[in-house]
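**Student:** Sequence first, predicted model second:
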Amino acid sequence: MGLFDQTTSEGWQSLPLPDAELSLWPHWLGEAEACALLTDLQATIPWEVHRIRIFGREVDSPRLSCWIGDEDASYVYSRTRFDPHPWTPVLASLRDRVAHACGARFNSVLANLYRSGQDSMGWHSDDEPELGVQPVIASLSLGAARRFRLKPRDEGGRGNVLGIELGHGSLLRMAGHTQRLYMHDLPKTSAAVGPRLNLTFRWVDASRR
């Protein structure tokens, strides 16, 4: 039995996604710790507005972001290379805890700050070559609950959409064929919601570039 199997009874909930591996731990962090972490990370992460390419032109991404990781964990997204900021002690400790919970190892994390319901993330898959064939990606959510959606990639992504409410302190584990078979997004909302901070931990293999 692997480490991830051992933690299933402690809070993981398997989510229905055919031919993929998707699990949610709704309250992985307690309320007090999640609130303290949100306050700390909002203040200490060097937030940036990343430039992304959409339909052949570069635009500002509709959120604040920061790529953090080991020195060799550079990442290419939307034809842009991101060199990592160094780990802070808080994020390094959190990385180790998330890795233990997910039965995986991580050398990098993408931090996204959605300042209001008007900040968003478009449909995409985390399927860059340096992430490997079946990456394990762990997504920790802090702050306002937002709706996270997944849909099949085949036939242009048309098909049933699975919506998940990712609340304060929740941990989502995406593994297996999830990135190869599905796309995901975080849509805008007209609701008056506060900021949401999301950390997606992953392993970048520089030899695959």
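**Tutor:** Received, thanks. Only a predicted model underlies this, so the values are computations on that prediction, with no experimental measurement involved.
**Student:** For the rest of this, base every contact and every neighbour count on C-alpha atoms.
**Tutor:** Noted.
**Student:** Against R115, how distant is E31?
**Tutor:** In this structure, E31 and R115 are separated by 20 Å, where distance is defined by Cα to Cα, to the nearest Å.
**Student:** And for N160?
**Tutor:** Using Cα to Cα, one gets 29 Å for the distance from N160 to R115.
**Student:** of these two, who's got more company?
**Tutor:** The residue with more neighbours, out of N160 and R115, is R115; 17 against 9, by other Cα atoms under 10 Å.
**Student:** Check it against this one:
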Amino acid sequence: MSNPRQRKQRLQGGAFGRGAARPGAKPRGLPDPEPESLVNNENGSISRFAGQQMGVAGGQSLTYEDPNIDRRAPTEYELIEDKGTYVISEKPSGPAIIELYPDFLSEDEALGIFNSLCSALPWSQKINKKDDFTFMEPRLTVWYGDIRYKYSGVTQEATKSWHPVLEDLRERITKKTGLKFNSMLGNLYRDGHDSVAWHSDNEYSLGTNPTIASLSFGETRAFQLRKNPENFEDTYEFTDKKQINLTNGCLLLMKGAVQEDWQHRVPKEYHDRRMRINLTFRTIYSE
């Protein structure tokens, strides 16, 4: 049995021995307190203050700001909704022009054409390729044209026999705009989950500064555009952006440098959206 002195030492070790701080001692692992500094005041008195509290004039603390952080606010989408011609940019490749005809077709006529196109055209879902990944396109498509069309790993074979409704629509667009087209890519969006990702229609077979006529039927969907950055250190977060809500029966033209200087998409919408059909008339050239 240990003697009383040994027992006393063990009790002290539990409170003040190894692993415990003695009264008034600095806790382990913490830095030494800043030494106090002395300042001579104008009236001859002496003030004391800790070094950690020292700051710039006026008592403000010193802070570091990274000069490389971009503090601009991200650009927001500018809404285009009235009939007219819009020059959305003029550089670096020249004027990029949007023409909008919200009432190209009446509401009732457009709905009748929508119902006809849903059942009459051979819609199918294609396999797309991007950055070495393949995936099913989140929409159905159909192609009509004398020349096959290739984009993003998809090949749309030539279909020279046009459906009468498509032929009539093509002629009416030509009469309205004076533009002629030899091809049409149709998109069917089954609900709000179907979409088209950011892209430009700038394939070699479309030629330089192609004009594309987009005719919409059914549900209204947002059509968004964003300008390509003009320098390598910039990002899409701060470039110009436009949005057009494409309604049943409206016609949209993209002309000039739109495909060169801008990208566009139909984003997913995670609330109730019914079916929509979009017909994009274009001119394809032999490669």
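**Tutor:** Noted; the coordinates are in hand. Given the structure is predicted, the values throughout are model-derived calculations rather than measurements.
**Student:** Please work out the TM-score for the two chains.
**Tutor:** TM-score for the superposed pair, counting by TM-score structural alignment, normalised by the length of the first structure: 0.89. Supporting figures: 195 aligned residues with a Cα RMSD of 1.4 Å.
**Student:** Map R172 of the second structure onto the first structure.
**Tutor:** Here R172 of the second structure is matched to R97 in the first structure, going by TM-score structural alignment.
**Student:** can you tell me the helix or strand for its match?
**Tutor:** The secondary structure element spanning R97 of the first structure is helix 89-102 (assigned by DSSP states H and E).
**Student:** Just the buried positions in that helix, please.
**Tutor:** Burial within helix 89-102 of the first structure, assessed by neighbour count using 16 or more other Cα atoms under 10 Å, is assigned to 91-92, 95, 98-99, 101-102.
**Student:** Out of the residues you listed, the closest to T7 of the first structure would be?
**Tutor:** Out of these, the one with the shortest distance to T7 of the first structure is A101. That distance is 6.7 Å, counting by Cα to Cα.
**Student:** show me the contacts for the closest one.
**Tutor:** With contacts taken as Cα atoms under 8 Å, 6 or more residues apart in numbering, A101 of the first structure has the following neighbours: 3-4, 7.
**Student:** where do the helices sit along the first structure?
**Tutor:** Along the first structure, the stretches classed as helices by DSSP state H are 3-7, 31-44, 89-102, 178-181.
**Student:** among these, which is nearest S170 of the first structure?
**Tutor:** In terms of Cα to Cα, the element of those nearest to S170 of the first structure is helix 31-44, at 9.2 Å.
**Student:** State the distance from W12 of the first structure to A145 of the first structure.
**Tutor:** Here W12 of the first structure is placed at a distance of 18 Å from A145 of the first structure (Cα to Cα).
**Student:** Between the two, tell me which one has more neighbours.
**Tutor:** W12 (22 against 19).
**Student:** ok, the more buried one - contacts?
**Tutor:** So W12 of the first structure contacts 23-26 (Cα under 8 Å, 6+ apart).
**Student:** helix, strand or coil for Q12 of the second structure?
**Tutor:** Reducing the assignment to helix, strand or coil with DSSP: H, G, I helix; E, B strand; the rest coil, the entry for Q12 of the second structure is helix.
**Student:** Tell me the spacing between I46 of the second structure and K180 of the second structure.
**Tutor:** In this view, I46 of the second structure and K180 of the second structure are 90 Å apart by Cα to Cα.
**Student:** Can you pick out the residue with more neighbours from the two?
**Tutor:** Neighbours around I46 of the second structure and K180, counted as other Cα under 10 Å, are more numerous at K180. The numbers are 16 against 11.
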